[in-house]
Every structure is written in structure tokens, then in C-alpha cells.
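> sequence and predicted structure, then a few things I'm wondering about:
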Amino acid sequence: MITLLVILGIVVVLIAMAVGYKNKFVVLDNSVKNAWSQIDVQLENRFNLIPNFVETVKGYAKHEKETFDGIARARSNFKNATTPEAKMEANNQLSGFLGRLFAVSEAYPELKANTSFENLQNQLVELENKIRFARQFYNDTVTEYNQNIQMFPASIFAGIFNYRLAELFKADDIARVTPQVRF
């Protein structure tokens, strides 16, 4: 009888642990999804602002076709992306081309004096700051999630419930390259 009570006690404890960990994983997973949606909203705003910015610059820097085409490709890739990873990649591509575009604008004083350009540039800078903050929050949330599903004994339950590591938002090689302006 005591053996049966001990076994029953162990089963109850394991079930309670499983329920506790499952609930914790759900909360953490939802936090990661929420953090990603904050980035997604800001990236969408950024990608929607880009065509106006590009059109303003095109009038002054007609020879920057490669940059304009790259921005259009990155925007298209973002619109067609179905996963956070694909959207991160499109964002990184756009960041590289925007860096070039900002560098090009430095060579055109009359463009920098254009109020439409200045307004669009200020909006982009503000969005970039929001995106940076959202990325930091997302990476902090993902780190907490990943740590929780990797630590013992939570890792056992994470495997049972099929929770996998989430990917951090990282800059890629394009975003790390310093833009070069050639005339």
C-alpha cells in the first residue's frame, strides 16, 4: 500500500511539473511571438515608406540604378516572406541598400535641402530607432525563452512538448558592409 502511494505521489508530482512547465512554455512562446510582431509592424512601416524615399532620391541620383533595384528586390522579398527568418533576411538586405542610399544623398546638397527628402529621412531614422528597440526586446525575449527550454529539468518537458530554440535577430553580412559611393 505504501509503495502504491509513493508511486501515485511521484506521478502526481510529475504531472504537476509537466503542467507547470507547459504553461511556462506557452507564456514564453507567446512573448516571443508578440516581440516578433512588434518588429514586423515596424518593418512593414519601414518598407511602406521606402518607395516615397526612393522616388525623391531618384530625381537627383539617376545613376544609382543598382541601389534602387536592390531596394525594390528587398521590399519584394519582405512582402513575399512567410517566416520571421525570411523577413529578417529581407530587412538585412534593405539595411545594406539604405546605407548606400544615405551615403549617395550626402553627395547631393540640393537633395539634402529638399524638405520632402528631409521629412522622409527623419521618418526613416525614427523607424530605424523603433526597429532597433524592437529587435533588442525580441532578442531579450528569445534569450529568456531559449534559456528556459534548455535548462534541466525544463529541457525534458520542452522536448516532450516539442518546443524548439527560437532564432535571434542578427545582422547579416550585407548589413555589416560599409556603403561605398562611386561617381
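Nice, I can see it.
> okay, CA-based contacts and neighbour counts for the rest of this
Noted.
> now the helices for this structure?
For the chain, applying DSSP state H gives helices covering 2-58, 65-80, 84-106, 109-113, 115-150, 154-160, 173-176.
> for Ala166, find the nearest of those.
For the helices of the chain, distance to Ala166 was read as CA to CA. The smallest value, 6.1 Å, belongs to helix 115-150.
> which outside residues touch stretch 37-44?
Stretch 37-44 is contacted from outside by 91, 127, 130-131, 134-135, 138, using CA atoms under 8 Å, 6 or more residues apart in numbering.
> one step back: winner for burial among the helices of the chain?
Comparing the helices of the chain by mean neighbour count (mean count of other CA atoms under 10 Å), helix 84-106 comes out on top with a mean of 20.
> and it, how far out from the chain's middle?
With CA atoms, centre = their mean, to the nearest Å as the basis, helix 84-106 stands 13 Å off its chain's centre.
> list of residues touching that helix?
Contact with helix 84-106 is made by 36, 43, 57, 61, 67-68, 70-71, 74-75, 77-78, 81, 111-112, 167, 169-172, 174-181, as judged by CA under 8 Å, 6+ apart.
> also this one, for the comparison:
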Amino acid sequence: MSKEFLIIIIIVVIIVIYCIMAYNTLVKLKNRVKTNWAQIDVVLKRRADLIPNLVETVKGYASHEKETLENAIKARNTYVNAGTLQDQLVASNELNQALSRLMMLSEAYPDLKANVNFIELQKELTVTEDKITYARQFYNDSVNKYINKTEVFPSVIIAKLFGFKPFAYFEIQEVDKEVPKVKF
């Protein structure tokens, strides 16, 4: 065997080893994103399960707030039935807005604020919202690592070659970014 041929074989072996390692890294990062989304999904499902109880508690105090209650249930059902990750992200944002409007009803009904069931459900939702925040941070971090790996050279070649698709960040909608108006 000639020296040049041996060098070519070594270079090819190094490239193949790099390609295998890059592919495996991309698969691991993709799976981490999916796992972190599953964690968000678990917590969002928990929140969605709390909403019917909250609505039933509020119903007794705010029966004429039918539209707000129906919108909360509708948003919850939309989330539960969302099929794709993108649909779940959109439905989650709708659920956030409906839940905010539902929680604001307590301001109009002082008796509701004092209701033990409402207070407990409010505490559960607060804990759940904190968990969602942390899960969202982990998810977005894993999406960032995955996107970085699929966009930097030379792993971008492997990503394109094997069809690694980007994931969406879990972002809040523009309406949620607005500063709330407080009136005294």
C-alpha cells in the first residue's frame, strides 16, 4: 500500500467517525428537546385538569360571567385536543389568556376570594404555573442547543443530509408582553 492511499483511508475514516458522532449528537439533542417538551406537556395537562374544578367553583359566584367560563373550558379543550407541538404551543397561549381572565373574576367577587376551594385551586395553579415556567426554560434551552448544533459548521451538513428539522421555542404571545394597566 502506498503512503498516499493510507493517508486517504485515514482521512475517510476520520470523516466517517465525525459523521457518526455528529449524527448521534443531533439525535440526542433532538430527543432531549422532545423529552423537555413532554415535561411541559405533563405540567400543562395538570393545569388543564385543574381548570374544570376552578370553573365549577367560580360558577356559583359568577353565574352571569358565562362567556368567560365558556372560553376557559373551550381553551382547555383546545389544548387537550391539540395534536402537533405547534398546535399545543398556540393552545397553551390561549389557555394562559383564558385562565388570566378567569382569575380576574375573583377581583369582582369578594366572596369568591374567600372560598376555600377557590383559594386551594389558586394555590395549585400558582405552583403549576411555576413548574411550567421552569419546564419552559429547560425546553427552550434544549431547543437552543439543538438549533445551534444544526446550524454550525460542519454539523449543519449532517443535519441537512439527514433531515433534522428545527423546533419552535416556547414563546409568549405579544399580548402577554404588554404591561398590565392598574387602576386605583
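Alright, I've got the coordinates. Remember, predicted model here, so these are calculated numbers, not experimental data.
> pick the one among the contacts of stretch 37-44 of the first structure closest to Asn52 of the first structure.
Distances from Asn52 of the first structure to these, taken by CA to CA, are shortest for Leu127, at 14.5 Å.
> give the contact list for the closest one.
Contacts of Leu127 of the first structure (CA under 8 Å, 6+ apart): 42, 45-46.
> reformat those residues as JSON lines; add distance to Ser31 of the first structure.
Conversion of these to JSON lines gives the following (distance: CA to CA, whole Å):
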{"residue": "Gln42", "distance to Ser31 of the first structure": "17"}
{"residue": "Asn45", "distance to Ser31 of the first structure": "22"}
{"residue": "Arg46", "distance to Ser31 of the first structure": "23"}
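> looking at the second structure now, which of the residues you listed still hold up?
Retained in the second structure: 42, 45-46, out of the contacts of Leu127 of the first structure (criterion both residues aligned by TM-score structural alignment, their matches' CA atoms under 8 Å).
> report the aligned residue range of the second structure for stretch 73-81 of the first structure.
Under TM-score structural alignment, stretch 73-81 of the first structure corresponds to residues 74-82 of the second structure.
> other residues contacting the matching stretch?
45, 48, 51, 87-88, 91-92, 94-95, 98.
> now the residues you listed as JSON lines including distance to Leu161 of the second structure?
Listed next are the contacts of stretch 74-82 of the second structure as JSON lines, based on distance: CA to CA, whole Å:
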{"residue": "Lys45", "distance to Leu161 of the second structure": "36"}
{"residue": "Ala48", "distance to Leu161 of the second structure": "39"}
{"residue": "Ile51", "distance to Leu161 of the second structure": "44"}
{"residue": "Asp87", "distance to Leu161 of the second structure": "27"}
{"residue": "Gln88", "distance to Leu161 of the second structure": "28"}
{"residue": "Ala91", "distance to Leu161 of the second structure": "33"}
{"residue": "Ser92", "distance to Leu161 of the second structure": "33"}
{"residue": "Glu94", "distance to Leu161 of the second structure": "36"}
{"residue": "Leu95", "distance to Leu161 of the second structure": "38"}
{"residue": "Ala98", "distance to Leu161 of the second structure": "42"}
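> for Phe162 of the second structure, state which of those is nearest.
Once CA to CA is applied, the member of the contacts of stretch 74-82 of the second structure that ends up nearest Phe162 of the second structure is Asp87, at 25.1 Å.
> and the closest residue to Asn139 of the first structure other than its chain neighbours, how far is that from Gly159 of the first structure?
Among residues not flanking Asn139 of the first structure along the chain, Leu168 sits closest, at 5.4 Å (CA to CA, 6 or more residues apart in numbering). When distance is defined by CA to CA, to the nearest Å, Leu168 of the first structure is 20 Å away from Gly159 of the first structure.
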